[in-house]
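Asker: quick one: sequence plus predicted model below, questions after.
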Amino acid sequence: MKYTLGIDEVGRGCLAGPVYMASVLLDNSYPRYCDHLQKDNYLEHRELVYIRDSKKLSLVRRNAVLNMVTEKQIYHQIIHVSNSLIDKYGMGICLSYIILILISLCQNSNESQIIIDGQITLIREPNKNILSTILKENNIKSIKIIDIDTVNILRENKADDNYLSVAIASSVAKVIRDNLMNELHLNYPEFGWNQNKGYGTVKNREAIKKHLDNQYLRQSYLDNIRASLKAGHQAIKILLF
């Protein structure tokens, strides 16, 4: 294969905000594996030795990865699905469609080893309505959908910590999503999204209890919080009566 197309998502487990997924295409001049697995191949790519799963990198280094991708004009694509569509279709379905879109957008998919972080289900017969809705949300008018069985796909847990292309995609997606959550924080500071990025921290959960109708919350993820509120209300009634 001439290329490696790495794909990774960020924000899957959050209680608020969209999920983002990025793809990054590297040709064979780049190492296939991250530095800790393939040190000898980094003699000509010393600027890449620190790249790992984005969760293991500092903010400065994640930003450096995105800057490097931009400066070197490395092919990459970013697709998101809003919290409202996650509630409507479910996270698993949304991720499957994003993968299909990212692979279809890449003109070199047929010449690539495609590596996906995790065991996300692949879509072979996409629903036109779901597909068009996600495309519209990302301002994509139309694309030619690839036959997923004609490309070489590897799905692997922790691929973002092992394969360079996936690790880069991880940082690209995280920087873009984190920046969005920082912007949302300016309008909704009570949630602390500039720090927790929508994950279920104590501060975020406590704010959610008071603002369950916030437009950026994933309502389908909040059953436990609603249950705890209901239990609390029932306990108060018992004490009062």
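Answerer: In hand now; what should we look at?
Asker: okay, CA-based contacts and neighbour counts for the rest of this
Answerer: Fine.
Asker: so which elements touch the longest helix seen in the chain?
Answerer: When the chain is parsed with DSSP state H, its longest helix is helix 164-187. Helix 164-187 sits against strand 3-10, strand 19-27, helix 59-71, strand 112-117, helix 193-196, with contacts defined as 3 or more CA pairs under 8 Å, 6 or more residues apart in numbering; DSSP states H and E.
Asker: buried deepest among the ones you listed, which one?
Answerer: Of the helices and strands packed on helix 164-187, the one with the most neighbours on average (mean count of other CA atoms under 10 Å) is strand 3-10, at a mean of 27.
Asker: dropping in the other structure now:
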Amino acid sequence: MTTEPAIKTRRPRAVRTGPDLSLEREAGPGAVVCGVDEVGRGPLAGPVMAAAVVLPPDGLPPAIAARIHDSKALTARAREELVPEIEAHALAFCVAEASVQEIDAINILKATMLAMRRAVDGLAVAPTLALVDGNRAPDLPCAVRTVVKGDAKSLSIAAASIIAKVARDRVMVDLHALHPDFGWDRNAGYPTAEHLAALKRLGPTAHHRTSFGPVREELRLRR
């Protein structure tokens, strides 16, 4: 009786599934590509913010790039640690916002587009292409490509999402110090049970978006 020799198999290499520079490189050599993302469309309070980031053509150091994902998939600590590393290696970055007053005056979608425009306008280098997370294109002074779930595909967009998220969380922590009953240091202004209960008990602050349903309804009941 003979036995077949054992066949050795190699384990497949782990494949990176996070964002990379594929979309940036499609723009061609010499292109200056920025990633753009926003944060804060859904909260009842605080500004909507956006960030724009231009990465070097070779991207970020591998050890940093490997840690970058959609900001919502990272812990607060991981985002805080990544921001100075992204900023240290980026060719340019800018964070901008649209205020609560602007949100109520022109609506949240237009205010989001305005924050994105301000972020791109504030870059120290002029981009030739903006990769924008989502399916709506802001009016920008360069070509625009929208990318659905872009923070999971483009390293530039993912970097922008992290910077924008950390910047807005810091704003909400500062506002929490003024209005500690709403829990903004924990919920960032989103309509959690804690936030809604405080809204009913105390009424809206100057930092609440009066055009948003729960805030508008509470104001109506208090008239």
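Answerer: Here it is on my side, so go on. Model, not experiment: these values are computed from the prediction.
Asker: would you mind giving the helices and strands packed on helix 164-187 of structure 1 as CSV with distance to D87 of structure 1 added?
Answerer: Conversion of these to CSV gives the following (distance: least, CA to CA, whole Å):
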stretch, distance to D87 of structure 1
strand 3-10, 17
strand 19-27, 12
helix 59-71, 29
strand 112-117, 23
helix 193-196, 20
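Asker: so which of the ones you listed gets nearest E137 of structure 1?
Answerer: strand 19-27 (12.3 Å; CA to CA).
Asker: matching residues in structure 2 for the closest one?
Answerer: Using TM-score structural alignment, strand 19-27 of structure 1 lines up with residues 48-56 of structure 2.
Asker: ok, stretch 85-102 of structure 1 next?
Answerer: Against structure 2, stretch 85-102 of structure 1 falls on residues 102-119 (TM-score structural alignment).
Asker: so what's the residue nearest the centre of structure 2 up against?
Answerer: With distances taken as CA atoms, centre = their mean, the residue of structure 2 nearest its centroid is S161 (2.7 Å). When contacts are counted by CA atoms under 8 Å, 6 or more residues apart in numbering, S161 of structure 2 touches V36, D37, E38, V39, A50, A51, D70, S71, D151.
Asker: ok, and the closest non-adjacent residue to the fifth one?
Answerer: So that's A50 of structure 2. Excluding the flanking residues, the one nearest A50 of structure 2 by CA to CA, 6 or more residues apart in numbering is E38, at 4.0 Å.
Asker: give the contact list for the one you found.
Answerer: Neighbours of E38 of structure 2 in contact, by CA under 8 Å, 6+ apart: V48, M49, A50, A51, T112, A115, M116, D133, S161, A164, K165.
Asker: from L48 of structure 1, how far off is the counterpart of it in structure 1?
Answerer: In structure 1, E38 of structure 2 lines up with E9, judged by TM-score structural alignment. As judged by CA to CA, to the nearest Å, E9 of structure 1 and L48 of structure 1 stand 20 Å apart.
Asker: quick one: Q119 of structure 1 and E156 touch, right?
Answerer: Yes: counting by CA atoms under 8 Å, Q119 of structure 1 sits close enough to E156 to count as a contact (6.4 Å).
Asker: element containing the aligned residue in structure 2 for E47 of structure 1?
Answerer: E47 of structure 1 maps onto I64 of structure 2 when the alignment is built from TM-score structural alignment. For I64 of structure 2, the host element (DSSP states H and E) is helix 62-65.
Asker: give me the contacts around that helix.
Answerer: Helix 62-65 of structure 2 has contacts (CA under 8 Å, 6+ apart) with G59, L82, E85, I86, L155.
Asker: out of the contacts of S161 of structure 2, which is nearest to T210 of structure 2?
Answerer: Proximity of the contacts of S161 of structure 2 to T210 of structure 2 (CA to CA) peaks at V39, which lies at 18.7 Å.
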